[in-house]
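> sequence-free structure coming up:
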């Protein structure tokens, strides 16, 4: 193909052929992209359907978790009042929660589900010990091992409350028993010297150790006061007899 003459008299090359070829390549490229992305709508619809289902499951799991935490709190308060507690509702709600999130591992191990499991474990441990029964098995409860250990740490605080109630009633022996339970739970937690990424239990152990020391100190003070009361009563009786003569 013959070129055209430019203003300076030099022959100018004709780039029409190159432009046509370039446009053709661009056209073919866009056509190729369109053929590859023709399933974009189906993919986005599938992802949206899955995420909407997960959102629905999450809302249901949140509702169940709140109910479980509320029921566990009520059960523990009833135990401290010396009332009989029925944990069947808590067990049923826990089964529903596990069934709801079983196909969603990210929700099963999420914070709010773990918190609910933790409350279930704490309630089960406290109930079993006060009822003179073996501790519940986490596999039978359907909870995670980490939530079981964290619930064990929280149970130490509940037995401190039992110890203080016993001190108020003047029951030294029951207070000693509560402290013994606290120490045994603490000793069990001390065996798990694992990174925080596996189980964040160090803070629970520190709190448990602090509660044990406080309770032990309060027991010592109560025993000293009780000993002083006995001595005072003994002296009072002695002087009363002297004045009666």
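Perfect, I can see it now. Everything quoted here is computed from the prediction, not taken from an experiment.
> when you work out contacts or count neighbours from here on, use the C-alpha atoms and nothing else.
Will do.
> beyond the helix or strand containing residue 181, next helix or strand please.
Here residue 181 is covered by helix 172-190, with elements defined by DSSP states H and E. Per DSSP H and E, the first helix or strand lying C-terminal to helix 172-190 is helix 202-244.
> now that next one, how far from the centre of its chain.
38 Å (Cα atoms, centre = their mean, to the nearest Å).
> the residue nearest to residue 209 when sequence neighbours are not counted: what's it in contact with?
Residue nearest to residue 209 in three dimensions, not counting chain neighbours: residue 186, with 7.1 Å by Cα to Cα, 6 or more residues apart in numbering. Contacts for residue 186 (Cα atoms under 8 Å, 6 or more residues apart in numbering) come out as 153, 156, 205, 208-209.
> with neighbour count and distance to residue 124 added, can I get these in CSV?
Listed next are the contacts of residue 186 as CSV, based on neighbours: other Cα atoms under 10 Å; distance: Cα to Cα, whole Å:
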residue, neighbour count, distance to residue 124
153, 27, 13
156, 29, 13
205, 23, 19
208, 24, 18
209, 17, 21
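> would you mind putting those residues into JSON lines with distance to residue 67 alongside?
Below are the contacts of residue 186 laid out as JSON lines (distance: Cα to Cα, whole Å):
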{"residue": "153", "distance to residue 67": "22"}
{"residue": "156", "distance to residue 67": "23"}
{"residue": "205", "distance to residue 67": "27"}
{"residue": "208", "distance to residue 67": "27"}
{"residue": "209", "distance to residue 67": "31"}
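> how about the helix holding residue 181: buried residues?
Buried residues in helix 172-190, counted by 16 or more other Cα atoms under 10 Å: 172, 174-176, 178-179, 181-183, 185-186, 189.
> go through these and name the one nearest residue 51.
Of all the buried residues of helix 172-190, residue 51 sits closest to residue 189, with 38.2 Å by Cα to Cα.
> could you check how far the closest one is from residue 119?
Residue 189 sits 17 Å away from residue 119, going by Cα to Cα, to the nearest Å.
> second structure follows, compare the two:
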């Protein structure tokens, strides 16, 4: 019995350690997800200083999450951990795209390749909001530039063809991006056509004004003669 008690106690100790690590990881993952969501909101409000501060907090949380699970790789690659790291990649990429910085890679963020690629796809989808904001502000050229980034990301992700278990469900995320991309492309196309129509109307009005200005001097003497 002593031998059995010893091996059972050792197994229970391992489970207790895993349970403690899991609870800590869940807390860190929730904090990381919240920080990333707040950072993305700040970026959309163009509050880049606040967004950078939130990303710094998120970076510390992501590092703490990885370090806390260094001895528990099964928990590091569990869904909640990878989802939180994916959110971190998304927030960092959205900041880079809208701030005009080079996009960070997976190694610099310290995230797994699958989490990074899924975060990249979701960051591209997040650009839709920025594009629509640009359209409403009349900054069509900026919206077109962001749409080109969305298109480039989708074109690259669609070429990645590996099992979903390896890519963390990247195919589903890419399919969702395609739907967002097509809707956004339609919105941008409509905005461009509207801009062209407004420009054509303004040009037509200017031509009418020039024609009226050109004919007015010839009519004036006649009007003066009739009045005499």
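Structure's in. What do you need? Everything quoted here is computed from the prediction, not taken from an experiment.
> tm score of chain vs chain?
Scored against TM-score structural alignment, normalised by the length of the second structure, the superposed chains reach a TM-score of 0.85; 209 aligned residues with a Cα RMSD of 2.0 Å.
> in the second structure, what range does the helix holding residue 181 of the first structure match?
Aligned using TM-score structural alignment, helix 172-190 of the first structure spans residues 140-158 in the second structure.
> gap between that stretch and the chain center?
Worked out by Cα atoms, centre = their mean, stretch 140-158 of the second structure lies 11 Å from the chain centre.
> also stretch 39-55 of the first structure?
30 Å.
> need the buried residues of helix 172-190 of the first structure in a markdown table with distance to residue 76 of the first structure, can you?
Formatted as a markdown table, the buried residues of helix 172-190 of the first structure follow (distance: Cα to Cα, whole Å):
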| residue | distance to residue 76 of the first structure |
| --- | --- |
| 172 | 22 |
| 174 | 18 |
| 175 | 18 |
| 176 | 21 |
| 178 | 15 |
| 179 | 18 |
| 181 | 17 |
| 182 | 16 |
| 183 | 20 |
| 185 | 18 |
| 186 | 20 |
| 189 | 22 |
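> tell me how many other residues crowd residue 66 of the first structure.
When neighbours are counted by other Cα atoms under 10 Å, residue 66 of the first structure registers 15.
> show me what it lines up with in the second structure.
Aligned partner of residue 66 of the first structure by TM-score structural alignment: residue 30.
> mean shift between the helix or strand containing its match and the first structure?
Using DSSP H and E, residue 30 of the second structure falls within helix 2-44. Aligned to the first structure and superposed, helix 2-44 of the second structure gives a mean residue distance of 0.8 Å (mean Cα distance after the TM-score superposition for the first structure).
> who does that helix touch, helix- and strand-wise?
Taking 3 or more Cα pairs under 8 Å, 6 or more residues apart in numbering; DSSP states H and E as contact, the helices and strands that helix 2-44 of the second structure lies on are helix 48-68, helix 79-99.
> now the helix holding residue 181 of the first structure against helix 111-130, angle please.
Computed with axes from the mean of the first three to the mean of the last three Cα atoms, to 10 degrees, the direction of helix 172-190 of the first structure lies at 140 degrees from that of helix 111-130.
> which residue packs closest to the residue nearest the centre of the second structure, ignoring adjacent ones?
In the second structure, the centroid-proximal residue (Cα atoms, centre = their mean) is residue 123; its distance is 2.4 Å. Residue nearest to residue 123 of the second structure in three dimensions, not counting chain neighbours: residue 90, with 4.9 Å by Cα to Cα, 6+ apart.
> map that neighbour onto the first structure.
So residue 90 of the second structure corresponds to residue 122, using TM-score structural alignment.
> list the residues that contact that match.
Here residue 122 of the first structure is in contact with 148, 151-152, 154-155 (Cα under 8 Å, 6+ apart).
> repeat that for 6 Å
151-152, 155 (Cα atoms under 6 Å, 6 or more residues apart in numbering).
> measure it to residue 17 of the first structure for me?
If you go by Cα to Cα, the gap between residue 122 of the first structure and residue 17 of the first structure works out to 81 Å.
> ok, now residue 64 of the first structure?
Residue 64 of the first structure is 71 Å from residue 17 of the first structure, by Cα to Cα.
> those two: which has the busier surroundings?
Taking residue 64 of the first structure and residue 17 together and counting by other Cα under 10 Å, residue 64 has the greater number of neighbours (21 against 10).
> picking up where we left off before, just want the angle from the helix holding residue 30 of the second structure to helix 79-99.
Going by the same axes, to 10 degrees, helix 2-44 of the second structure makes 20 degrees with helix 79-99.
> which one of the helices and strands packed on helix 2-44 of the second structure lies closest to residue 1 of the second structure?
Among these, helix 48-68 sits nearest to residue 1 of the second structure (Cα to Cα), with 34.9 Å.
> what packs against the closest one?
Applying 3 or more Cα pairs under 6 Å, 6 or more residues apart in numbering; DSSP states H and E, one finds that helix 48-68 of the second structure makes contact with helix 2-44.
> any idea how far the helix it packs on is from the chain center?
Relative to its chain's centre, helix 2-44 of the second structure lies at 28 Å (Cα atoms, centre = their mean).
> again, but for stretch 75-83 of the first structure
Worked out by Cα atoms, centre = their mean, stretch 75-83 of the first structure lies 23 Å from the chain centre.
> okay, buried residues for that stretch please.
75-76, 79.
> can I get those in JSON lines with distance to residue 240 of the first structure?
Below are these laid out as JSON lines (distance: Cα to Cα, whole Å):
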{"residue": "75", "distance to residue 240 of the first structure": "50"}
{"residue": "76", "distance to residue 240 of the first structure": "48"}
{"residue": "79", "distance to residue 240 of the first structure": "44"}
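> and these, which is closest to residue 214 of the first structure?
Looking across the buried residues of stretch 75-83 of the first structure and measuring by Cα to Cα, the closest to residue 214 of the first structure is residue 76, at 21.6 Å.
> tell me the secondary structure for residue 111 of the second structure?
Of the three states, residue 111 of the second structure takes coil under DSSP: H, G, I helix; E, B strand; the rest coil.
> so how far is residue 176 of the second structure from residue 127 of the second structure?
From residue 127 of the second structure to residue 176 of the second structure the distance is 13 Å (Cα to Cα).
> if you could redo that for residue 106 of the second structure, that was the one I meant.
21 Å.
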